[in-house]
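Colleague: just to be clear, the model below is a prediction. Sequence and coordinates:
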Amino acid sequence: MRVHLCVVGRLRTGPERELLDDYLRRFDRGGRSLSLGPVTVHEVEDRKGGGMAAEAALLQKVIPTGALICALDERGPVMSSPEFADRVAGWRDSGTSDLAFVIGGADGIDPSLREQAQSTLSFGKMVWPHMLVRVMLAEQLYRAASILAGSPYHRV
């Protein structure tokens, strides 16, 4: 199952980029034998200042046709890492070929795009910077692959 991070904004060089790249490399390496990955990051930028609606239109263009959409949204369910791993495995096992995680900009995801999502996910009641959410999601993808592979990375 191919994984896509469809995100608003460009992540520049720095510690967040290094962490993101590291976790995505780990996920690609570990996920391959589990039929997970590769991960592709699709960054969009609304240079005209059209707000959430314009961001949603740009995101729509990079979400692969037929992909299962999971929107990262503070209103979504909070899951444990094992629950997230089970969810990812369930999508894979049900024949999902493309999984698109959508991360909006500073104002979140436009309601029209959020309504199209088959699933939502929250990293808690706190609001996180959208650039940091990428790193957190990449780490959780790597952790999910590790859990599914039975590796000792995840400790209860």
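Modeller: That came through fine. Residues are numbered from 1 along each chain as shown.

Colleague: C-alpha only now, for contacts and for neighbours.
Modeller: Noted.

Colleague: isn't residue 26 right up against residue 142?
Modeller: Yes. When contacts are counted by C-alpha atoms under 8 Å, residue 26 is listed as touching residue 142 (6.3 Å).

Colleague: so for those two, which residue has more residues nearby?
Modeller: Higher neighbour count among residue 26 and residue 142: residue 142, with 25 against 18, using other C-alpha atoms under 10 Å.

Colleague: also this one, for the comparison:
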Amino acid sequence: MKITILAVGKVKEKFYSQAAAEYIKRLSRYCRLDVIEVADEKTPDGASDTVNRKIKDKEGERLLSHIKDGMYVIALAIEGRQRSSEELADRLAELGLRGDSSLVFVIGGSLGLSESVMARADESLSFSRMTFPHQLMRVILLEQVYRGFRIMHGEPYHK
């Protein structure tokens, strides 16, 4: 299985980078993993809804340019479906069995994902109704994908 993490913005804090690198290393025994970062737009304080939409649209265009036909796209969004770790493992296994072997998880910037990215997504996934910094969300996603593979392979994992 090939998994791509497609994210707006770079991970700037060293501790997030180190955590992400550790999970990327651990995942290498289960799947091929790519992390693609696209540039984020500066969001002025007190920006209008129109300005915010334009920012999300620009970021969305950058994200969509990396999504190819045949890729199964899972958008991370607060309004997405919440799953337990076991349910995520089952979903990853199900997608692999039915031939969706190129998965893309999309993480938006500080304003979220554009309507065009959400329209392209095959499904959306929520880790919580809470908002997380997108840099931290990358680490959480990597950890949960790793946990999912451990569960799929019947290997122990921390509960």
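Modeller: Yep, that arrived. Computed from a predicted model, the values in this text were never measured in an experiment.

Colleague: what residues does stretch 76-93 of the first structure touch?
Modeller: Residues outside stretch 76-93 of the first structure that contact it (C-alpha atoms under 8 Å, 6 or more residues apart in numbering): 1, 35-36, 120-124, 140-141, 143-145, 147-148.

Colleague: run the chain-centre distance for it.
Modeller: In terms of C-alpha atoms, centre = their mean, to the nearest Å, the centre of stretch 76-93 of the first structure is found 12 Å from the chain centre.

Colleague: stretch 25-40 of the second structure too?
Modeller: From the chain centre to the centre of stretch 25-40 of the second structure is a distance of 10 Å (C-alpha atoms, centre = their mean).

Colleague: what stretch of the first structure does the biggest helix by length in the second structure fall on?
Modeller: Counting residues, the longest helix in the second structure under DSSP state H turns out to be helix 134-152. Here helix 134-152 of the second structure aligns to the first structure at residues 130-148, judged by TM-score structural alignment.

Colleague: quick one: neighbours of residue 114 of the first structure, just the number.
Modeller: By other C-alpha under 10 Å, the residues close to residue 114 of the first structure number 20.

Colleague: same question for residue 19 of the second structure.
Modeller: With other C-alpha under 10 Å as criterion, residue 19 of the second structure counts 16.

Colleague: distance of the counterpart of it in the first structure relative to residue 11 of the first structure?
Modeller: In the first structure, the residue equivalent to residue 19 of the second structure is residue 19, according to TM-score structural alignment. The gap separating residue 19 of the first structure from residue 11 of the first structure is 11 Å, by C-alpha to C-alpha, to the nearest Å.

Colleague: again with residue 51 of the first structure
Modeller: Note on residue 51 of the first structure: its distance to residue 11 of the first structure, by C-alpha to C-alpha, is 19 Å.

Colleague: report the aligned residue range of the first structure for the strand ranked longest in the second structure.
Modeller: Ranked by residue count under DSSP state E, the longest strand found in the second structure is strand 72-82. Mapped onto the first structure using TM-score structural alignment, strand 72-82 of the second structure spans residues 68-78.

Colleague: start to end distance for the matching stretch?
Modeller: End-to-end distance for stretch 68-78 of the first structure: 19 Å, by C-alpha to C-alpha.

Colleague: before we move on, what about stretch 2-18 of the first structure?
Modeller: 22 Å.

Colleague: helix, strand, or coil at residue 7 of the first structure?
Modeller: Here residue 7 of the first structure is recorded as strand under DSSP: H, G, I helix; E, B strand; the rest coil.

Colleague: what's the spacing between the residue lying closest to the match of residue 19 of the second structure once chain neighbours are set aside and residue 153 of the first structure?
Modeller: Excluding its sequence neighbours, the residue lying closest to residue 19 of the first structure (C-alpha to C-alpha, 6 or more residues apart in numbering) is residue 135, at 6.4 Å. Distance of residue 135 of the first structure to residue 153 of the first structure, computed by C-alpha to C-alpha: 17 Å.
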